[in-house]
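[1] I would like the atomic coordinates for the input below:
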Amino acid sequence: MRKFKCFLNFDQEEKWLNHMARQGWKFVGKSICYHFQKAEPEDASIKMDYRSFTKKADFEDYRALFEDSGWKHIQGSKSSGYQYFRKVSGQGSEDIFSDVDSKAGRYKRLSRMWLSISVTYFPICVALGTTGTFKPAALLNPEAFYLTPGLWEKTGISFWRAFLFETPFALCRGLGIYLLPTVIILYLFFFFKANRQYKKMQGGNLIR
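    Below is the predicted model:
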């Protein structure tokens, strides 16, 4: 079975994966969707980290460290960032993190990833604007995407026939203009959410 879901909070994602395990769906992998196999219901304990590596040897050492502590690595690669672990030993620790600081650190690494992508896309957006390929002013004038002569002077059924006919083409013309700024804004939103969660966990740790 495959399920599509989007999470911005590691704890909520862990809770959902563990709930699926109790319903008899074993988490086996993730691409765009989550992949599950039918299995016996179990009270599983799945935890997540966010960490990427430049060297394969470092990644293997990372996995071995957790597996020695009773946590099996079940999903994630050297460069994927998202790493999933399942508790397989009754003697293992209750969490894959030893303290709040290390647990909060995954949000800090995640926020940096979202920010770096946004920063990478921003110069591209500026370059498209300065060369005339991307015209920011067009965002405020969607009518410019419609090229039918005299469209906006038409009335009644004549207008609606021409408008509805050209709308799919206008959307295609406008998609490129809207897409890149939308992606940048979306990634910045993800950055602020992850950074806020990091600060929240750090603040909670200081209070204790």
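[2] every contact and neighbour count from this point should use C-alpha atoms.
    Fine.
[3] what segments of the chain are strands?
    Along the chain, counting by DSSP state E, strands occupy 2-3, 25-30, 34-38, 46-51, 71-75, 81-87.
[4] for the ones you listed, which one sits closest to residue 165?
    With C-alpha to C-alpha as the measure, strand 2-3 is the member of the strands of the chain nearest residue 165 (35.4 Å).
[5] what does the closest one contact?
    Here strand 2-3 makes contact (C-alpha atoms under 8 Å, 6 or more residues apart in numbering) with 33, 34, 35, 36.
[6] picking up where we left off before, turn the strands of the chain into CSV, including mean neighbour count.
    As requested, those are exported to CSV (neighbours: other C-alpha atoms under 10 Å):
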stretch, mean neighbour count
strand 2-3, 12
strand 25-30, 18
strand 34-38, 15
strand 46-51, 22
strand 71-75, 20
strand 81-87, 20
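[7] relative to residue 124, how far out is the nearest residue to residue 129 once chain neighbours are set aside?
    Of all residues not flanking residue 129 in the chain, residue 135 sits nearest, at 5.6 Å (C-alpha to C-alpha, 6 or more residues apart in numbering). Distance, residue 135 to residue 124, using C-alpha to C-alpha, to the nearest Å: 13 Å.
[8] now do the contacts for residue 90.
    Here residue 90 is in contact with residue 70 (C-alpha under 8 Å, 6+ apart).
[9] counting contacts, what elements does the helix ranked longest in the chain pack onto?
    If you go by DSSP state H, the chain has its longest helix at helix 156-207. Applying 3 or more C-alpha pairs under 8 Å, 6 or more residues apart in numbering; DSSP states H and E, we find helix 156-207 packed against helix 100-130.
[10] would you indicate which residues of the helix it packs on are buried?
    103-115, 118, 122, 125 (16 or more other C-alpha atoms under 10 Å).
[11] roughly how far is that helix from the heart of the chain?
    12 Å (C-alpha atoms, centre = their mean, to the nearest Å).
[12] also this sequence, please, to line up against the first:
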Amino acid sequence: MKKFKLCFDKNKEMDWLNEMSRQGWNLTKFGYGLYTFEPCTPGEYVYDCDLKDKGFSISPDYRSILESQNIQIIPSGGFWFLVRRKASDGPLQLYTDDQSRLEQYKKIRRMFKVTAIAELMILMFLTWDIAVMIPDREPLIWTVMFLCTLLVGAAALTLMNAVFQTSREIANIQGKSEESYPCGQWVVAAGMLCMGISLLLKDYAPESVCEMIAGFALGLELVGALTLAFRKFS
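    Alright, predicted model coming up:
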């Protein structure tokens, strides 16, 4: 059985996988949101996850540590990987103390930040290309590019939200207020980026396009500013 699911919260992802195990489904493969399951004895396995310590691969030393604890590595694509162990061997938690959990969440947040910035840069270039090349594009090609731009924009916003959620987990571990990591800053930054794009396109794109981008930018900046103000005075 295969299931597609995008998870940006490791705790919710583990709760879901452990629930699938209790229903008699064991995860055998994972990659880019696609989970592959096979039937198993209900509750046979427990799961956990981590970032690969060598980019897209796991170092031999880390593999040895996991194998010494009867932890099986599930084939996984990307920076993320999942592990499982027989429930009879006890609970599975790769990071048990606050300091190690804190370091893991900081690494996860760094990954989300880098990916979000990359998505925003791609969004900027796509927006530029669409606006500048409008007269030279076939309607079908322009439509495809516009849809791609919307998808990239949605991905960027999702990743920005993931940064905020991870920061909240870090704040909880440190015993700090969530206000130390307001997502409003990211929203304001996104609004400023969109405003910059509208100014860059002023001499190349139709006025209506520039006004639409500028209006969207102002909306983002307003939402971000209100979020920051609410967190400051609430």
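[13] quick one: TM-score?
    With the length set by TM-score structural alignment, normalised by the length of structure 1, the two chains reach a TM-score of 0.66; 175 aligned residues with a C-alpha RMSD of 3.5 Å.
[14] between the strands of structure 1, which one is closest to residue 162 of structure 1.
    Once the strands of structure 1 are compared by C-alpha to C-alpha, strand 2-3 is nearest, at 39.9 Å.
[15] check the mean deviation of that closest one from structure 2.
    In the superposition with structure 2, the aligned residues lie an average of 0.7 Å away from strand 2-3 of structure 1, counting by mean C-alpha distance after the TM-score superposition for structure 1.
[16] give me the number of residues near residue 133 of structure 1?
    Neighbourhood size, residue 133 of structure 1 [other C-alpha atoms under 10 Å]: 12.
[17] over to residue 53 of structure 2?
    Residues within reach of residue 53 of structure 2, counting by other C-alpha under 10 Å, total 12.
[18] would you confirm that it contacts residue 63?
    No. Residue 53 of structure 2 is not in contact with residue 63 according to C-alpha atoms under 8 Å; the separation is 10.3 Å.
[19] give the equivalent position in structure 2 for residue 87 of structure 1.
    Matched by TM-score structural alignment, residue 87 of structure 1 corresponds to residue 85 in structure 2.
[20] which residues does the closest residue to its match other than its chain neighbours contact?
    Ranked by C-alpha to C-alpha, 6+ apart and with sequence neighbours excluded, the top spatial neighbour of residue 85 of structure 2 is residue 71, at 5.0 Å. By C-alpha under 8 Å, 6+ apart, the residues touching residue 71 of structure 2 are 83, 84, 85.
[21] how close does the spatially most central residue of structure 2 get to residue 61 of structure 2?
    Centroid-nearest residue in structure 2: residue 159, 4.2 Å away (criterion: C-alpha atoms, centre = their mean). Going from residue 159 of structure 2 to residue 61 of structure 2 by C-alpha to C-alpha gives 31 Å.
[22] ok, now residue 210 of structure 2?
    Applying C-alpha to C-alpha to residue 210 of structure 2 and residue 61 of structure 2 gives a distance of 53 Å.
[23] out of the two, name the residue with the larger neighbour count.
    Neighbours were counted for residue 210 of structure 2 and for residue 61 using other C-alpha under 10 Å; residue 210 has more, 22 against 9.
[24] hang on, isn't the more buried one packed against residue 198?
    Yes. Counting by C-alpha under 8 Å, residue 198 is a contact partner of residue 210 of structure 2 at 5.0 Å.
[25] which neighbours do these two share?
    When contacts are counted by C-alpha under 8 Å, 6+ apart, residue 210 of structure 2 and residue 198 have no shared neighbour.
[26] what does residue 113 of structure 1 correspond to in structure 2?
    Taking TM-score structural alignment, residue 113 of structure 1 has residue 111 as its aligned residue in structure 2.
[27] same question, residue 38 of structure 1
    Counting by TM-score structural alignment, the partner of residue 38 of structure 1 is residue 39.
[28] contact partners for its match?
    Counting by C-alpha under 8 Å, 6+ apart, residue 39 of structure 2 has contacts 24, 25, 26.
[29] and the first one, what's its match in structure 1?
    So the one you mean is residue 24 of structure 2. Aligned counterpart of residue 24 of structure 2 in structure 1: residue 24 (TM-score structural alignment).
[30] residues in contact with that match?
    Residue 24 of structure 1 makes contacts with 38, 39, 40, 41, 42, as judged by C-alpha under 8 Å, 6+ apart.
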